[in-house]
Every structure is written in C-alpha cells, then in structure tokens.
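Novice: please find the sequence and the predicted model below.
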Amino acid sequence: MKENKVFIGIGTNVGDRRQNIENALFEIGKIASIKKKSSIHETKPVGYKDQGDFFNMAIGIETDLKPIDLIIKLQEIEHKMGRVRDIKNGPRIIDLDILTYGNEIINEPDLIIPHPRMFERDFVMKPLKEITDDFNNR
C-alpha cells in the first residue's frame, strides 16, 4: 500500500494536558508512523471562552489508511480517551483533526480536507509551520 503524508492537529484542555497529548501520540503510533512533531503551544480557547487554556501541537504521519478510515480511527482514539462532544468548541480531553492528507481535497458530510478552518487558526498554523514548509506563504 502507498504511504500517504498526513498532518494532524492535536488539542487538549482538560486534565493533565501534557499526558493527554502523550497518550494520543502513543495511540496514533499504533495506527500510523509518526514522522514529525511540533512543540506544544499553550493557547487561549476560541469560540466558547468559559474554559481552560489549550495545549496544541501538530504532527506529520505516514499511513496507508484511507482518509475516512483514518478519521474513524482518530475518533475511536478520542472516544477511548474520554472525549465528550457536548459543547461546540467546548472543553475536550483530546481533539484530533486531519489537517491535510497528501494533496487530497475531500468535501464529504463527515470529512472535509484540508480542514476548513485551519488557515484562520494560529493554534493550528503555528505548530504546523514548525514541521512543514508547505504553508509558509499563509
């Protein structure tokens, strides 16, 4: 199978944020090869403000999973770690987003790639620019 170059955004603001990221990286490592990791950035919440600050980072992986299969696996990791989706932009123990998947453009009800709001979010772009030059003109 062809290995696809994928960038994933990771965020957390509940509990031990550093440990949440380490746990997520461990789980992602079971389904893909992690090639690059940004540093962790502490950021203010966007949208719903009545919550703690986030730790955000980006990783570059290689995987032979199709995009829809990858997002399903990432959502399974979120669920396993205790993610509850009850408040839009609300607190979360872990958030795993596919930012880009090779050069793919996907616009499906359950999956949009590239991530539709990534270019307007510094908490996504700053970590991403640490690990790739693909977006330095943005």
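Specialist: Perfect, I can see it now. Numbers count the residues shown, from 1 in each chain.
Novice: contacts, neighbours, all on C-alpha from now
Specialist: Noted.
Novice: gap between I61 and N137?
Specialist: For I61, the distance to N137 equals 22 Å [C-alpha to C-alpha, to the nearest Å].
Novice: I meant N89, not that one.
Specialist: Counting by C-alpha to C-alpha, the gap from N89 to N137 is 27 Å.
Novice: another one to put next to it:
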Amino acid sequence: MSEAYIALGSNMGDRESLLMKAIQRLHAQPGITVNRVSGMYETDPVGYTEQPPFLNMVVAVATGLTPLSLLRTGLRIEQELGRIRHERWGPRTIDLDLLLYDNVRMDQEELTLPHPRMMERSFVLVPLYDVLNVAHPLHEQVATSSVAATQAGKEGITLWKTINWLNESEPFES
C-alpha cells in the first residue's frame, strides 16, 4: 500500500457536509483507506477573490491504486457531489486535489506530483502539516512553511473545526 495526501475544499452549499461526504466516499472506495484527517480550516479565496470563503482540509490515505487511478477516483467523487467546472479558481461545491503520493515525482499532462503549487498555498500547507507523516521527505519543509503562514496570518486561514476519525467505518466530529 502507498500513502497519499488529498486536499479537499468547498465554498458552495453546505461546505462542511460536502467535505465529510467526500471523505466518506473516498474511504468507501475499494483500494482506499482514510487513515488521518486534518482539521477543517476556513480560508479566504485566492486568485478570484469575489467569492465566499472556503473550508479546506487534507486527508492521508493508504491506497493500492496508482496515482492516476486515485486522481480519477477523486474527479468522479467531485462529479457525484455536484462539481461543475465554470472558471479556474472560482466557486465550487467540492474540490479534491492529489498533493503527494509516496515519494513519486511525475509530470504528465493529467497529473503532476508533488502538486505543483502546494508549497505556495497556506490553505494546503496548514492542513497538510496536520496529517503529513513525519518520515515524509517534505515534512520539514511543510512544517516550516505552515508555521510561517499561520504566524503571518497569510491568506486568512482559521481553524474551523477539529475532526476525529475513529476508525475505518465511523467518522465523527468534535
């Protein structure tokens, strides 16, 4: 099994419910087990700023899927939860981005790993730091960037809620 990290975001509809449904759907997929779930963070929009704030988080999963299969599973879950792609960086019901897959580095038309812009985005770095395995080669860099982002108040990131993932079949909130 490989370990992968998936960022989730939502700023339309019941944001919290959509994030939890996406996590539950990921976990229900054959070949995917959600192991760790970050806190939910409310963040100011980046790029196109005339839209509601986002809720963002990251999950760590164990998977037997290839990186491309995992990406396509995330895209299918987005569609199932009502994602319609209108404009880049625009409002969305749900967004799932594959950030890291073990130590895999790849640059293909469909997928680039590690995610090419993740180190520029505190809305990714802060929740990623919550769940990133300390043995991962990027751990120290993510830790440093995450602390710097929260100290500077960069991109308006605020802890919204802590999520406890009890076991493989029963998530709950605290």
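Specialist: Sure, I can see it. Computed from a predicted model, the values in this text were never measured in an experiment.
Novice: picking that back up, which one of N89 and N137 of structure 1 has more residues nearby?
Specialist: Comparing N89 of structure 1 with N137 by other C-alpha atoms under 10 Å, the one with more neighbours is N89, at 13 against 6.
Novice: residue contacts, the more buried one?
Specialist: Contacts for N89 of structure 1 (C-alpha atoms under 8 Å, 6 or more residues apart in numbering) come out as 46-48.
Novice: what about 10 Å?
Specialist: Residues counted as contacts of N89 of structure 1 (C-alpha atoms under 10 Å, 6 or more residues apart in numbering) are 45-49, 51.
Novice: just give the number of residues close to R18 of structure 1.
Specialist: 14.
Novice: helix, strand, or coil at the equivalent of it over in structure 2?
Specialist: Per TM-score structural alignment, the equivalent position to R18 of structure 1 in structure 2 is E16. The three-state label given to E16 of structure 2 by DSSP: H, G, I helix; E, B strand; the rest coil is helix.
Novice: separation between the nearest residue to E16 of structure 2 once chain neighbours are set aside and R76 of structure 2?
Specialist: Spatial nearest neighbour of E16 of structure 2, chain neighbours left out: L55 (7.1 Å); criterion: C-alpha to C-alpha, 6 or more residues apart in numbering. Separation of L55 of structure 2 from R76 of structure 2 (C-alpha to C-alpha): 20 Å.
Novice: more neighbours: those two, which one.
Specialist: Per other C-alpha under 10 Å, whichever of L55 of structure 2 and R76 has more neighbours is L55, with 28 against 13.
Novice: that one belongs to a helix?
Specialist: No. Using three-state DSSP, the secondary structure at L55 of structure 2 is strand, not a helix.
Novice: that one contacts M20, doesn't it?
Specialist: No. Using C-alpha atoms under 10 Å, L55 of structure 2 is not in contact with M20; the gap is 11.1 Å.
Novice: shared neighbours of the two, which are they?
Specialist: Listed as contacting both L55 of structure 2 and M20 by C-alpha under 10 Å, 6+ apart are L8.
Novice: all strands of structure 1, in order?
Specialist: Listed from the start of the chain, structure 1 has strands (DSSP state E) covering 4-12, 33-37, 41-43, 54-63, 95-101, 106-108, 111-113.
Novice: now the fifth one against strand 4-12, angle please.
Specialist: I take that to be strand 95-101 of structure 1. Relative orientation of strand 95-101 of structure 1 and strand 4-12, computed by axes from the mean of the first three to the mean of the last three C-alpha atoms, to 10 degrees: 150 degrees.
Novice: now for strand 95-101 of structure 1, which elements pack on it?
Specialist: If you count contacts as 3 or more C-alpha pairs under 10 Å, 6 or more residues apart in numbering; DSSP states H and E, strand 95-101 of structure 1 packs onto strand 4-12, helix 17-31, strand 54-63, helix 67-81, strand 111-113, helix 122-131.
Novice: these: which one's closest to G102 of structure 1?
Specialist: Closest approach to G102 of structure 1 among those (C-alpha to C-alpha): strand 4-12, 5.1 Å.
Novice: so T43 of structure 1 touches F54, yeah?
Specialist: Yes. Between T43 of structure 1 and F54 a contact is recorded at 5.1 Å, counting by C-alpha under 10 Å.
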